[in-house]
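> This is a predicted model, with the sequence first.
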Amino acid sequence: MQFTKAHATGNDFVLLADPAGQMDLDAGFIAASCDRHLGVGADGLIRAVPSHWMAKGRRLLAEHELVSTDEAPVWFMDYYNGDGSVAEMCGNGVRAFVHFLAAEGLAELAEGEELPIMTRAGLRAVRRVPEGYAVGMGVWSFIDPQMAAEQASDSLVKASSQHEPRPALSISMGNPHTVVALPDEASLEQLNLTEAPTVEPLPPHGTNVEFVVPGSPLVQHGVGQVRMRVHERGSGETLSCGTGACAAAAATRVWVADDAVDTWKVAVPGGEVTVSFAAREDGAEEVTLAGPATIVFTGELVP
């Protein structure tokens, strides 16, 4: 089984091409492949499969009136966390996925062009840009709209290194995130994220937890700036999280009541990504995530 190892701002993945939709991947094999001591080592595994071989993919094709064939596939990003659990979406993973498709000759994408990618969170359009790839991430929303509207907080979060829980805001990017604001860089650096933070109440399907610190200044030349560390469900602390960066920027805009700032630079341990917001007529906001993707090496997995 041929594989490729790739990363996007340090969020790393094992990628497999399955153009005939024949791979049978179980959670044990995925977890073993992602194990950093006994396997390849990765935050997650992504299978590239034509959408017409996936039940969810076929529904999305019909919904968006797209046609996928073996000769001209619309690719589905079949994504799993490092522990083998199924995940809805990964913003960094989409960039690594499209970079992999292009490197393998499975898709062509010139600068400025877009490629439709199906995910469990829906259709995502990926555009080639000078800094790498820009992904249309869809609309962000509150997981608990009533609580968020009342107090811009819906839960309490505590990392094992913290003495007291801190208020947090839960954001959906097609997958769940809970964002916690910290007062300074030292607080961010001192976090112990080797264990999953406790979240009360916990969203129904679990959550990724982002700890953020505002830049100094918060806004420079019309662009917002934040730093972030993240604990991803099913993976632990990772060097980056694309959907988490979007959630962190969205939560910060809510807290500072400054939705006039539409572009945000989010610094993560693995680099930097750009998050942009665009208002729709119905008042919702579309989110775009842009950043690089890099192939590290290729090899062969033995099931």
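Everything's here; your move.
> all contacts plus neighbour counts: C-alpha atoms, from now on.
Noted.
> And the helices in this protein?
27-34, 55-64, 91-103, 145-151, 185-189, 242-256 (DSSP state H).
> Tell me which of the ones you listed approaches residue 200 most closely.
Smallest distance to residue 200 across the helices of the chain (Cα to Cα): 13.2 Å, for helix 145-151.
> got a list of contacts for that closest one?
By Cα atoms under 8 Å, 6 or more residues apart in numbering, the residues outside helix 145-151 that reach it are 142, 153-154, 169.
> quick revisit: dump the helices of the chain to a markdown table, plus distance to residue 234.
Converted to a markdown table, the helices of the chain look like this (distance: least, Cα to Cα, whole Å):
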| stretch | distance to residue 234 |
| --- | --- |
| helix 27-34 | 10 |
| helix 55-64 | 22 |
| helix 91-103 | 15 |
| helix 145-151 | 26 |
| helix 185-189 | 21 |
| helix 242-256 | 14 |
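> Any chance of those in TSV with mean neighbour count and distance to residue 11 as columns?
Shown next, in TSV, are the helices of the chain (neighbours: other Cα atoms under 10 Å; distance: least, Cα to Cα, whole Å):
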stretch	mean neighbour count	distance to residue 11
helix 27-34	20	12
helix 55-64	15	25
helix 91-103	24	7
helix 145-151	13	29
helix 185-189	13	19
helix 242-256	25	9
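> Of the ones you listed, which is nearest residue 118?
Ranking the helices of the chain by proximity to residue 118 (Cα to Cα) places helix 55-64 first, at 6.5 Å.
> Could you point out which of the helices of the chain sits nearest residue 80?
Judged by Cα to Cα, the one of the helices of the chain that comes nearest to residue 80 is helix 27-34, at 7.6 Å.
> and here's the other structure:
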Amino acid sequence: MEALRFSKMHGLGNDFVVVDATRQAFAPSTEQLAWLCDRHFGVGADQVLVVDPPAGDEDFGYRIYNADGSRSGQCGNGARCLGLFIHGQGLSDKDRLSVRTSDTRMHIARCDDADYEVELAPPVLEPAALPSRLDAAPAAEHELEVPGFGLLRVGLVQLGNPHAVLLVDDVDTTPVAELGAALQALPLFPASVNVGFLQMQGRGEGRLRVYERGAGETLACGSGACAAAVSAVLRGLADEAVTLELRGGSLHIAWSGSLSSPQSPVRMRGPATHVYDGCLQWPNR
């Protein structure tokens, strides 16, 4: 593979290597992706984001790779950075862009110089669609037996990525890594699951930590914040608009759906930051 041109970006500290594959070929191996994301020997990132030519009537394709080289179907913080990257690279001057991932389609809108709004597809609440082996109808909560932690009540939301949301009293004292790993290891989730730990602080705001598939805990997870907001609404703990404070900053989420009518899209607004542009040679290994 020839020298790679890229940008380093972040959304609330959730950081990315962003690559334009409309102007250069980019077909990395799992080892190359892991090296890119390595914070000691590579660039360092939670995920690698790739802008692809459109495959249909969308403006661009959108590939997402986790730090371990696995594919992801959604990244909300990444989508905001993708919008800033597309505009900054002069790939489009449209204020509202449509992009398609491997699993879903979304819209990215430029709000101002600092913020972007991402409109995600409506959440899917059937446990089987997560995917999950849980034989149950859509519900605000499901009871799961988690080894070492007992019976837990979780909200299950598919938003291009699978999410399990737990309500906690204090996100600072919750064993996020241990409990997140235990939930991800359940045979119920054949493709693993992102685990959100939500502490509500009133109907319009809350705090959130997310333990992600293939990355561990990150400073922010956009799709995880959207899933947490949807779960809070379904549990009767929030109205349509929720501001969630993550470790890297705040996101504003809006969803007007319900358990019986979940078809409304989820809207997320927050900042995107360009850090630097670079060009690298792949290591000889």
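Received the coordinates, thanks. A quick note: this is a predicted structure, and the numbers were derived from the prediction, not measured.
> Most neighbours among the contacts of helix 145-151 of structure 1, which one is it?
Among the contacts of helix 145-151 of structure 1, residue 169 has the most neighbours (other Cα atoms under 10 Å), with 30 neighbours.
> Give me the residues contacting the longest strand along structure 1.
Looking across structure 1 with DSSP state E, the single longest strand is strand 208-220. Residues outside strand 208-220 of structure 1 that contact it (Cα under 8 Å, 6+ apart): 176-185, 188, 197, 224-233, 244, 248, 261.
> The aligned partner of residue 247 of structure 1 in structure 2 and residue 87 of structure 2, how far apart?
By TM-score structural alignment, residue 247 of structure 1 lines up with residue 227 in structure 2. Here the criterion is Cα to Cα, to the nearest Å. By it, residue 227 of structure 2 lies 27 Å from residue 87 of structure 2.
> picking up where we left off before, tell me the spacing between the match of residue 247 of structure 1 and residue 4 of structure 2.
Taken as Cα to Cα, the span from residue 227 of structure 2 to residue 4 of structure 2 is 34 Å.
> Now check residue 194 of structure 2 against structure 1: what is it aligned to?
Mapped onto structure 1 by TM-score structural alignment, residue 194 of structure 2 lines up with residue 208.
> Tell me how far that match lies from residue 240 of structure 1.
Note on residue 208 of structure 1: its distance to residue 240 of structure 1, by Cα to Cα, is 12 Å.
> The two: which is more packed in?
Between residue 208 of structure 1 and residue 240, residue 240 has the larger neighbour count (other Cα under 10 Å), namely 30 against 27.
> thought that one was touching residue 229?
Yes - under the criterion of Cα atoms under 8 Å, residue 240 of structure 1 makes contact with residue 229 at 7.5 Å.
> so who does the equivalent of residue 181 of structure 1 over in structure 2 touch?
Mapped onto structure 2 by TM-score structural alignment, residue 181 of structure 1 lines up with residue 167. For residue 167 of structure 2, the contact set (Cα under 8 Å, 6+ apart) comprises 154, 197-200.
> so which of these comes closest to residue 23 of structure 2?
Of all the contacts of residue 167 of structure 2, residue 23 of structure 2 sits closest to residue 197, with 39.5 Å by Cα to Cα.
> neighbours around that closest one, how many?
Other residues near residue 197 of structure 2 number 28, with proximity taken as other Cα under 10 Å.
> what does the one 3 residues further on give?
As a burial measure, the neighbour count of residue 200 of structure 2 was computed by other Cα under 10 Å and equals 22.
> How much space separates it from residue 175 of structure 2?
Using Cα to Cα, residue 200 of structure 2 is found at 17 Å from residue 175 of structure 2.
> And residue 233 of structure 2, by the same measure?
Taking Cα to Cα as the criterion, residue 233 of structure 2 is separated from residue 175 of structure 2 by 24 Å.
> same question, residue 13 of structure 2
Distance from residue 13 of structure 2 to residue 175 of structure 2, counting by Cα to Cα: 21 Å.
> and the two? which has more neighbours close in?
Higher neighbour count among residue 13 of structure 2 and residue 175: residue 13, with 20 against 10, using other Cα under 10 Å.
> Contact partners for the corresponding residue of structure 1 for that one?
By TM-score structural alignment, residue 13 of structure 2 lines up with residue 10 in structure 1. Neighbouring residues of residue 10 of structure 1 by Cα under 8 Å, 6+ apart: 238-240, 269-271.
> looking at the helices of structure 1, which is closest to residue 121 of structure 1?
Closest to residue 121 of structure 1 of the helices of structure 1, according to Cα to Cα: helix 55-64, at 9.8 Å.
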